[in-house]
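Peer 1: Pasting the sequence and the predicted coordinates here, then a few questions.
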Amino acid sequence: MTSWGFPDFDDHEGVHLFTDPASGLQAVIAVHSTALGPAAGGARFWHYADSDRAITDALRLSRGMSFKNAMAGLELGGGKGVVLAAKPGDTITTAQLQAFGRAVESLGGRYVTAEDVGMSEERMKVIASQTRYVSGLPVASGAAGGDPGPYTALGIYLGVKAAAQRGLGATDMKGVRVAIQGVGSVGGGLAKLLAKDGAVLTLADVDEGRAQKLAGELGATAVAAEAIMTVEADIFSPNALGAILTEASIAALNAKVIAGGANNQLSVRDDGRRVHERGILYAPDYVINAGGIINVGLEYLGHGDEAEVKARIARIPERLVQVWDESDRTGEPASDVADSIARKLIGR
């Protein structure tokens, strides 16, 4: 349901705005659903052109977390934290991290935070000094938890292989051309796993030096960030920020499959149908990128160890196949099918 002037408001249980004049903190915490458990989702530190865009991002991301956690079979709802940077390139301060921790604590456990863009294990430790409702903390070897990035990358890697088999008929990744947008913790981890399998990689990042360095290490090709979506490839893998699949960019895509870890890849819902009508196989983002939340979610819930985390991540391809089978049966876009399954799971 659209409300309060924000098209992405989806009957959210709560949207909380926080300020702390002493530290300069400005933050949004959006709680989409607690039907399955506390609303879990990472906090990101990012610069937005205006506060409305930050609120919109929190709304979209928190809804995505509800769907992601439900599809991953976790006893968690969906929420998201957004901490606003005053200008591009700012670094979050210790005082701001502490203030954000107090904001999380004030919600009494309805929201559980973890790291996302602009955050880290060390920053989570500072937040944890102010609240118990935090995950993604350093853990002992073999335990669930810690940096979610490598686990997100692992799940995407398994999903990309499943998508290659489904969309290309590929029995392995050798020679499969993959264009990867964003080579940070997740995209870079994915690139390394695919390179070991003999995939032919084209890499791009807003930090061109990072993309060129990784390309040199892996024997890949690096291109400018603005060129990656039109590169001729078998698979386009978005692993940076969201809303990159628009009417124009979908029309210009030169790939048969979209499978990557960026959240909220579709700019608007209709873009899922545009992808479908072009005959491009789409791996819904919150299904394929669930590895990180599986890791930190099990850490917070105290369920299992690293072996259990990896066993659950290994089921990501099964959930993708379920979505694709239903899409084939009904003729509906994979994105709409996944949304429908997730909404039923959370009773929406």
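Peer 2: Yes, it's here.
Peer 1: From now on I want contacts and neighbour counts done on CA atoms only, so please keep to that.
Peer 2: Fine.
Peer 1: how near is the residue nearest the centre of the chain to residue 318?
Peer 2: For the chain, the residue nearest the mean C-alpha position is residue 263 (3.8 Å; CA atoms, centre = their mean). The gap separating residue 263 from residue 318 is 20 Å, by CA to CA, to the nearest Å.
Peer 1: tell me the residue furthest from the middle of the protein?
Peer 2: Max distance from the centre of the chain (CA atoms, centre = their mean): residue 22, 31.5 Å.
Peer 1: shouldn't residue 38 be in contact with residue 110?
Peer 2: Yes. With contact defined as CA atoms under 8 Å, residue 38 and residue 110 form a contacting pair (5.0 Å).
Peer 1: For stretch 251-258, buried residues please.
Peer 2: Neighbour-count burial for stretch 251-258 flags 253, 254, 255, 256, 257, 258 (criterion: 16 or more other CA atoms under 10 Å).
Peer 1: putting a second one here so we can go through both:
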Amino acid sequence: MLAFDLRSLVTQFDSDATEHEQVVLFQDPASDLKGFVAVHSTALGPALGGVRFHSYADEGQALADVLRLSRGMSYKNALAGLDFGGGKAVLIGDPERIKTEELLLAYGRFVASLEGRYVTACDVGTTPEDMEVIASTCSWTATRPMTSGGSGDPSVFTARSVLQGMKAAAVHRWGTPALQGRTVGIAGVGKVGRLLVEHLFEEGARVVVTDVRAEAVRRIAEKFPETTVVEDTKTLIRLEGLDVYAPCALGGALSDDVVPLLTAEVVCGAANNQLAHPGVERRLKERGILYLPDYVVNAGGVIQAAGGLRGATHRQTVAKVDRIFDTTLAILERAEAENILPGTAADRIAEQRIARAAHARTAAGSGQSIRPGRFA
């Protein structure tokens, strides 16, 4: 297996890449394994984040994605009150075509070689069952199946945390957490999106969905016949009467082209890296659209993963996920009070916690492996 440090290379793809502690390319030609791990920060603890398996156009795109995602995990874990830093892995290729047990075992051996600096978990293109395979060669694995003593599929808690974010936005925008009668448009009804649909119907909301995969839409329509289905995302974002837009597919959903067309008053979704570039959030605010930073509201999955590693009970995990409501509302109130963007308010809170932890760790000294920490 080949693995080497890319610190001198990553700046070609991301001007902020030098803030990462470690970026590594790994490959195992025998199993078709190729990908990157990025450890953004271990100030709060070992870097915890999922492994995304995706058909990237090229290595540059994969590298750019892992850099953005790992940085987001540092901020997400800090804002969620977790004693874990931020990291991410990406595997290059079509998981439907090349994902094999041999490949997963090779990936596990690579993560194990990092000796606890990075803890892997499932993400887009990977499953708890994949984590079980990986765990046979790597101790630093989260979100294994519940039947094997793991914490299970994090999608359940990600959907729950996005719902809590929506309720906080509703309080801030409309004065009540109730979503009854509100129209929510969901772009992407995969693992998280379809669970969010269920939550929203339980809340009495009206739901409109779209997805590039016809089968995913068909499953939603069969289970929830009252769902409105539209042809594509462009149709969805222009829909009259839309209260909340929830991007729940891959990143970059909010671009300069999307902002002028968006009719929703609130954007709150599960997708990572929703902003095509940082200036998009300013443009949303100028149009009177309330944007909730994705790394704040979609933290339910990593909270569950961290809980599994810390031995948390189901009740403790649910309680911590539901506190995303309070965190989100506090961020929105700070943004309003200081006349700054919600993303800026969230960043400042996360950066302050990471900086304090880094200072304390430098003073005390600390190893990189998983160590006892608080959860509740």
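Peer 2: Perfect, thanks for sending it. Since the structure is predicted, the reported quantities are computational estimates derived from the model, not experimental observations.
Peer 1: TM-score for these two?
Peer 2: With the length set by TM-score structural alignment, normalised by the length of structure 1, the two chains reach a TM-score of 0.95; 345 aligned residues with a CA RMSD of 1.9 Å.
Peer 1: For residue 313 of structure 2, which non-adjacent residue is closest in space?
Peer 2: Using CA to CA, 6 or more residues apart in numbering and skipping residues adjacent in sequence, the residue nearest residue 313 of structure 2 is residue 307, 7.5 Å away.
Peer 1: Counterpart of the one you found over in structure 1?
Peer 2: Residue 307 of structure 2 maps onto residue 298 in structure 1 when the alignment is built from TM-score structural alignment.
Peer 1: The helix or strand hosting its match vs structure 2, average offset?
Peer 2: Using DSSP states H and E, residue 298 of structure 1 maps to helix 291-301. By mean CA distance after the TM-score superposition for structure 1, the fitted helix 291-301 of structure 1 averages 1.0 Å away from its aligned residues in structure 2.
Peer 1: which residues in the stretch 151-300 of structure 1 form strands?
Peer 2: 177-181, 200-204, 221-222, 235-238, 257-258, 281-282 (DSSP state E, counting those that start in this stretch).
Peer 1: what stretch of structure 2 lies opposite the third one in the alignment?
Peer 2: Under TM-score structural alignment, the counterpart of strand 221-222 of structure 1 in structure 2 spans residues 228-229.
Peer 1: what's the average distance of the matching stretch to structure 1?
Peer 2: Using mean CA distance after the TM-score superposition for structure 1, the mean distance for stretch 228-229 of structure 2 is 0.7 Å.
Peer 1: What lies in contact with that stretch?
Peer 2: 207, 208, 209, 210, 217, 221 (CA atoms under 8 Å, 6 or more residues apart in numbering).
Peer 1: at 10 Å what do you get?
Peer 2: 185-186, 206-211, 217-218, 220-221, 236 (CA atoms under 10 Å, 6 or more residues apart in numbering).
Peer 1: Now the buried members of those residues.
Peer 2: 185, 186, 206, 207, 208, 209, 210, 211, 217, 220, 236.
Peer 1: Now check the third one against structure 1: what is it aligned to?
Peer 2: Spelled out, it's residue 206 of structure 2. Per TM-score structural alignment, residue 206 of structure 2 is aligned with residue 200.
Peer 1: Surely its match is in contact with residue 177?
Peer 2: Yes. In this structure residue 200 of structure 1 lies within contact range of residue 177 using CA atoms under 10 Å: 4.6 Å.
Peer 1: Where in structure 1 does stretch 256-266 of structure 2 align, residue-wise?
Peer 2: By TM-score structural alignment, stretch 256-266 of structure 2 lines up with residues 247-257 in structure 1.
Peer 1: just the helices in structure 1 please.
Peer 2: 51-71, 94-106, 121-128, 149-168, 185-196, 208-218, 247-252, 270-277, 285-288, 291-301, 306-313, 316-330, 334-346 (DSSP state H).
Peer 1: ok, how many other residues are close to residue 314 of structure 2?
Peer 2: Residue 314 of structure 2: 12 surrounding residues under other CA atoms under 10 Å.
Peer 1: Tell me who's in contact with it.
Peer 2: Contact analysis of residue 314 of structure 2 by CA under 10 Å, 6+ apart lists 151, 304, 307, 308.
Peer 1: Show me what the first one aligns to in structure 1.
Peer 2: What that stands for is residue 151 of structure 2. Match for residue 151 of structure 2 (TM-score structural alignment): residue 145.
Peer 1: Who are the contact partners of that match?
Peer 2: Residues counted as contacts of residue 145 of structure 1 (CA under 10 Å, 6+ apart) are 135-139, 151, 292-300, 302, 305-306, 309.
Peer 1: Fine, thanks again, bye for now.
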